[in-house]
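[1] when you get a sec, could you give me coordinates for this:
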Amino acid sequence: MTGPVTIRPMTASDWPAVEAIYRAGIATGNATFEAEPPSWEHFHAGKLYAGRLVATDDTGTVLGWVAASPVSTREVYRGVVEHSVYVSPAAAGQGIGRQLVDAFISAAEGVGIWTIQSSIFPENAASLTLHNHAGFRRIGTRERIALMTYGPWAGQWRDTTLIERRSAAHES
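    Model prediction:
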């Protein structure tokens, strides 16, 4: 990585880099149940605009991304989202994930999101540590929630750790 990091809204022109980072995460077998990244059109349609961010270095290289989807279309859940954050393997361990998560939290709270959730594989210690430091709490384990269809865990039932962060403005 060179120079300072900029966090900015994701655009369609970022998709090739975002997709490559997503694909690298998928290859680990510990990032998602998805076997392939979606198309830009599918990604764009399913993610909220607020908090859809990329981190770039001073050359414009995308180092990581964060985005969220609503957990439900029901009105009572309008402030609850499930987010994902991915960092390029070349930028891992440099604080990019934390910068993205912090910027995402700020953007989400700015549009009235009061609960941010995610499901993380227990083997993804870096993500669990990142989220712990960002104020997320572990809600529980979803045991054998889905059957892995690809990679090193193919054919195995996987657990996920459910985490969440509640906005202090909505705590009572």
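
[2] drop to CA atoms for contacts and neighbour counts, all remaining ones
    OK.

[3] next SSE after the helix or strand harbouring A146?
    In this structure, A146 sits in strand 137-147 according to DSSP states H and E. Moving toward the C-terminus from strand 137-147, the next helix or strand (DSSP H and E) is strand 157-166.

[4] I have a second one here; can you model it like the first so I can compare?
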Amino acid sequence: MSEVSLRPMRAADAGAVLAIYQTGLDGGDASFERTAPGWAEFDAARLAAHRFVAVGETILGWVAVSAVSSRPVYAGVVEHSIYVDPAARGRGVGRALLGALIDSTERAGVWTIQSGVFPENTASLALHHAAGFRTVGVRERLGRHGDRWRDVVLLERRSPLI
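    Below you'll find the predicted structure:
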């Protein structure tokens, strides 16, 4: 991953972050969503302390988390999203972003990071397993994506420190 650095996501990154998000959505195996939200919605839905971008000459990818619940008992559980520009895939960008996220969340007392991934997204599944996530199970026919039902693999990483 030469000439790539990680840093906290800023509002000035909105255009690049949302463009990478939309590219992932356009691929069809990243999310049930079809259209990336505007920056205000994106920003409001994600915890500011745990958002990072990978930067080379341009922004190459991003990772961010959302709280899974407002209930205090779930304060240490977050759900994350990670998207890497197709031109940067296979260069360790995703692994570096997940590493930064894991470090950040553990320092903040988060004990569980979870995510839902379509089973067809084998690259994402491999990335998550390599980063210490485990498959909890498959939620069959969880939702409709266009005209077909999609399964979702539920992944989680439990902190060994918390």
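
[5] the strand holding A146 of the first structure aligns to what range in the second structure?
    With TM-score structural alignment applied, strand 137-147 of the first structure matches the range 134-144 in the second structure.

[6] run the chain-centre distance for that stretch.
    17 Å (C-alpha atoms, centre = their mean, to the nearest Å).

[7] average offset between that stretch and the first structure?
    Superposing on the first structure and averaging over aligned pairs (mean C-alpha distance after the TM-score superposition for the first structure), stretch 134-144 of the second structure comes out at 0.3 Å.

[8] which residues does that stretch contact?
    By C-alpha atoms under 8 Å, 6 or more residues apart in numbering, the residues outside stretch 134-144 of the second structure that reach it are F32, H128, H129, W149, R150, D151, V152, V153, L154, L155, E156, R157.

[9] list the contacts for the most centrally placed residue in the first structure?
    By C-alpha atoms, centre = their mean, the mean C-alpha position of the first structure lies nearest to S84, the distance being 1.4 Å. S84 of the first structure makes contacts with V66, A67, A68, S118, as judged by C-alpha under 8 Å, 6+ apart.

[10] among those, name the ones in strands.
    Cross-referencing the contacts of S84 of the first structure against strands under DSSP state E gives V66, A67, A68, S118.

[11] circling back to that earlier point, kindly reformat the contacts of stretch 134-144 of the second structure as a markdown table containing distance to S5 of the second structure.
    Below are these laid out as a markdown table (distance: C-alpha to C-alpha, whole Å):
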| residue | distance to S5 of the second structure |
| --- | --- |
| F32 | 30 |
| H128 | 20 |
| H129 | 23 |
| W149 | 38 |
| R150 | 35 |
| D151 | 34 |
| V152 | 31 |
| V153 | 30 |
| L154 | 29 |
| L155 | 26 |
| E156 | 26 |
| R157 | 24 |
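
[12] now the two most distant members of those.
    Spanning the widest gap among the contacts of stretch 134-144 of the second structure are W149 and R157, at 26.2 Å by C-alpha to C-alpha.
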